[in-house]
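>>> 3D, please:
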Amino acid sequence: MPEGHSVHRIARQFDRNFVGRVVTASSPQGRFAGGAAVLTGRTPTRVRAVGKQMFLEFDSDVWLRVHLGIYGAWDFAGEILLDPTIASANGRMGQTGQRGTDAVFDDAGENSLASIGAPRRARGAVRMSEQTRGLDEDLEEWPPAVVGQVRLRLLTETMCADLRGPTACQLQTPDEMLATVASLGPDPLVDDPAAGEERFLAAARRKPTAIGQLLMDQKVVSGIGNVYRAEMLFRARLNPHTPGREVPEDVLRSLWRDWVVLLPIGVDTGQMMTMDGLDAESYRRAMASRDDRHWVYRRAGLPCRVCGTAIVLEEMAARKLYWCPRCQA
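Modelled structure (predicted):
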């Protein structure tokens, strides 16, 4: 499932490539035909990302809400104007078809550029999600042919965005959008960090639920998924089974402050980098391989990087949980 950093990256690409441009909308799959008919001919005016959800505003007070869920993805094609504020990433998190870029790929299809460059256009196709590889073939027709089950296609004169497999794709009024956002926990890139910290603290401290589940509850805190959950708990040396109301206040505050640090790193690099203090070569190696990027995630049975104890893999609320039974005892 895409975590918060990837949704913020997708929102930035919509901001650069669709806001202010009239769109033609369609639903090749047919499941969003009515919504597409409402959107066609309108102009996106603003985009918001909150946690794992994106909200795209159109003129005449119409909002498109998209929650990618586990299988959702946006495919972009056309004259893509890349965001200069983030390192572009090919494969599962970013851009393909670029020229003259120094990219670092890993065996899962993720990569991060060595530096953040100026805005540039790239002719090609792009997939932005957490689960799927990018497309780097050159386009031979415009608009590109529809491939597979496309819930929604947004098309401008130079850009095409295809939405596949989302958990939610719906139109909302401004009040409905605000109500949805209000139901979500704080997001460090949306909320004031100090106010967000107090909201997170208040929500977590009144719950008997295990902290490992609370970090994944989007009503408690927005954007954290399986990877960040495992890594943040290890960085805090916190047992994931500890009830939220039993976690010391200073530890809860440190969890929120760690999220404030980690989320922008993920947005800027396209990678869920959770290792600290790496030298230049170690950092590049970590960008190229998740085996060198994480403390415990996907390291079941391997020795803990700190104490040498075998990392445990178990299920918590039907999701995989990785943790060190000694460091996080």
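
>>> Please count neighbours and contacts with C-alpha atoms only from this point.
OK.

>>> Now do the strands in the stretch 201-329 of the chain.
Listed in chain order, the strands found in the stretch 201-329 of the chain under DSSP state E, counting those that start in this stretch are 312-316, 319-323.

>>> so which of those strands comes closest to residue 289?
strand 319-323 (18.0 Å; C-alpha to C-alpha).

>>> thinking again about what came up before, dump the strands of the stretch 201-329 of the chain into TSV; add distance to residue 299 and mean neighbour count as well.
Shown next, in TSV, are the strands of the stretch 201-329 of the chain (distance: least, C-alpha to C-alpha, whole Å; neighbours: other C-alpha atoms under 10 Å):
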stretch	distance to residue 299	mean neighbour count
strand 312-316	8	14
strand 319-323	7	21
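
>>> Pipe the ones you listed into CSV and attach distance to residue 79 per row.
Converted to CSV, these look like this (distance: least, C-alpha to C-alpha, whole Å):
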stretch, distance to residue 79
strand 312-316, 43
strand 319-323, 38
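
>>> With residue 154 as the reference, name the closest of those strands.
strand 319-323 (33.0 Å).

>>> Tell me the helices and strands packed up against the closest one.
For strand 319-323, the elements it packs on are helix 226-235, strand 312-316, judged by 3 or more C-alpha pairs under 8 Å, 6 or more residues apart in numbering; DSSP states H and E.

>>> Would you mind giving those as JSON lines with distance to residue 146 added?
Formatted as JSON lines, the helices and strands packed on strand 319-323 follow (distance: least, C-alpha to C-alpha, whole Å):
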{"stretch": "helix 226-235", "distance to residue 146": "32"}
{"stretch": "strand 312-316", "distance to residue 146": "38"}
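
>>> Second input sequence below; structure requested for side-by-side comparison:
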Amino acid sequence: MPEGHTLHRLARLHHRRYAGHPVSVSSPQGRFAAQASAVDGRKLVRAEAYGKHLFHVYGPDAVVHVHLGLAGIFDEHKLPLAPPVGQVRMRVAGRTHWTDLRGPAACELLTADDVARIHARLGPDPLRKDADPDKVWHRISKSRVPIAALLMDQAVLAGVGNVYRAEILFRHRIPPMTPGRDLDAALFKDVWGDLVDLMKDGVKVGQINTVRPEHMPEVTGREPRQDRHGGEVYVYRRAEMPCHLCGTEVAKAELAGRNLYWCPTCQA
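I've put the predicted structure just below:
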């Protein structure tokens, strides 16, 4: 599932390409046809993201909400248009580009009030200027739930997924099963600041890089990561491989239905 930086990156791209002008909106697949016709030809006011949710805002009465889920994907193209390939839920076409959406978990037409209700059930998003880390700390500091689960709870913290969860815990040497209430306030402040920086970098470069400069392959002489997602990481999807810092085999377990990765020595 795409993490928050991907949705913010898409929001910036769509805002740059389509906002301020009328756009054509259709549903070649047909499942979004009635809603698409309601905004077809209207001016896109803005595109924005909150956590793992993307919003195309046409006005207070019309906001297209997209959640990609596990299988959703946007394909971006330059004009001219081409015939749809596969099951295209929504097509947006502007003056210079067009975008196809396939396989989302949600693609729906909402009002501003509906969007506000989605925002209300989400925790602060580290990539938004209105994010309040004190709200996150209030939830974490009172919880017996493991910090590894809390970081993935979108009601606590919006936009953080499995990669950022595993990597931020490693970077700050936090055992993943530590109850939230046992976390130190100063440590949480460092974690929040680090998340903001890492996710902003993800928006900028389009991939997740969490390895510090002194631990990069060109410095240590190790082989670069070979993974379709790209980016250098410490523990994510590195189960049974040696830790970059201590050499201990990276551990893997399931927590709340998702794979969790950590170093048993560095995060003892």
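
>>> Could you report the neighbour count for the closest residue to residue 50 of the second structure other than its chain neighbours?
Among residues not flanking residue 50 of the second structure along the chain, residue 125 sits closest, at 6.4 Å (C-alpha to C-alpha, 6 or more residues apart in numbering). The number of residues packed around residue 125 of the second structure, counting by other C-alpha atoms under 10 Å, is 25.

>>> just checking, what residue in the first structure corresponds to residue 125 of the second structure?
The equivalent of residue 125 of the second structure in the first structure is residue 187 (alignment by TM-score structural alignment).

>>> on that earlier part again, residue 218 of the first structure is nearest to which of the strands of the stretch 201-329 of the first structure?
Proximity to residue 218 of the first structure (C-alpha to C-alpha) singles out strand 319-323 among the strands of the stretch 201-329 of the first structure, at 14.7 Å.

>>> For the closest one, give me the average deviation versus the second structure.
Using mean C-alpha distance after the TM-score superposition for the first structure, strand 319-323 of the first structure ends up 0.8 Å from its aligned counterpart in the second structure, as a mean over the superposed pairs.

>>> could you check the angle strand 312-316 makes with that strand?
The directions of strand 319-323 of the first structure and strand 312-316 differ by 140 degrees, with axes from the mean of the first three to the mean of the last three C-alpha atoms, to 10 degrees as the criterion.

>>> now strand 319-323 of the first structure: which residue numbers in the second structure?
Using TM-score structural alignment, the match for strand 319-323 of the first structure in the second structure runs over residues 258-262.

>>> List of residues touching that stretch?
The set of residues external to stretch 258-262 of the second structure that reach it, using C-alpha atoms under 8 Å, 6 or more residues apart in numbering, is 148, 162, 166, 169-170, 175-176, 235-239, 250-254.

>>> for the second structure, which helix is longest?
As far as residue count goes, and with DSSP state H defining each element, the longest helix of the second structure is helix 185-205.

>>> so where is that helix in the first structure?
Residues 249-269 of the first structure are where helix 185-205 of the second structure aligns, taking TM-score structural alignment as the criterion.

>>> And the helix or strand where residue 36 of the second structure lies, what does it pack against?
Under DSSP states H and E, the secondary-structure element containing residue 36 of the second structure is helix 33-39. Using 3+ C-alpha pairs under 8 Å, 6+ apart as the contact criterion, the elements in contact with helix 33-39 of the second structure are strand 24-26.

>>> ok, the residue nearest to residue 121 of the first structure when sequence neighbours are not counted - how many residues close by?
Closest residue to residue 121 of the first structure in three dimensions, ignoring its sequence neighbours and counting by C-alpha to C-alpha, 6+ apart: residue 81, at 4.7 Å. When counting by other C-alpha under 10 Å, one arrives at 17 neighbours for residue 81 of the first structure.

>>> And residue 81 of the first structure, how close does it get to residue 180 of the first structure?
Distance from residue 81 of the first structure to residue 180 of the first structure, counting by C-alpha to C-alpha, to the nearest Å: 30 Å.

>>> Equivalent analysis for residue 70 of the first structure, please.
Applying C-alpha to C-alpha to residue 70 of the first structure and residue 180 of the first structure gives a distance of 19 Å.

>>> sorry, back to before: kindly name the residues of the first structure that line up with the helix holding residue 36 of the second structure.
On the basis of TM-score structural alignment, helix 33-39 of the second structure is assigned to residues 33-39 in the first structure.

>>> Comparing the matching stretch with the second structure, how large is the average distance?
Distance for stretch 33-39 of the first structure, averaged over aligned residues: 1.1 Å (mean C-alpha distance after the TM-score superposition for the first structure).

>>> Would you mark the buried spots in the helix holding residue 36 of the second structure?
Of the residues in helix 33-39 of the second structure, those buried under the neighbour-count criterion (16 or more other C-alpha atoms under 10 Å) are 33, 35, 36, 39.

>>> Same question for stretch 220-234 of the second structure.
With burial defined by 16+ other C-alpha under 10 Å, the residues of stretch 220-234 of the second structure counted as buried are 231, 232, 233, 234.

>>> who's in contact with residue 149 of the first structure?
Going by C-alpha under 8 Å, 6+ apart, residue 149 of the first structure touches 28, 29, 164, 165.

>>> quick one: the helices in the stretch 101-250 of the second structure?
Remark: helices of the stretch 101-250 of the second structure, listed N- to C-terminal, are 112-120, 133-141, 147-150, 162-171, 185-205, 217-220; assignment by DSSP state H, counting those that start in this stretch.

>>> Tell me the residues of the first structure aligned with the third one.
Mapped onto the first structure using TM-score structural alignment, helix 147-150 of the second structure spans residues 211-214.
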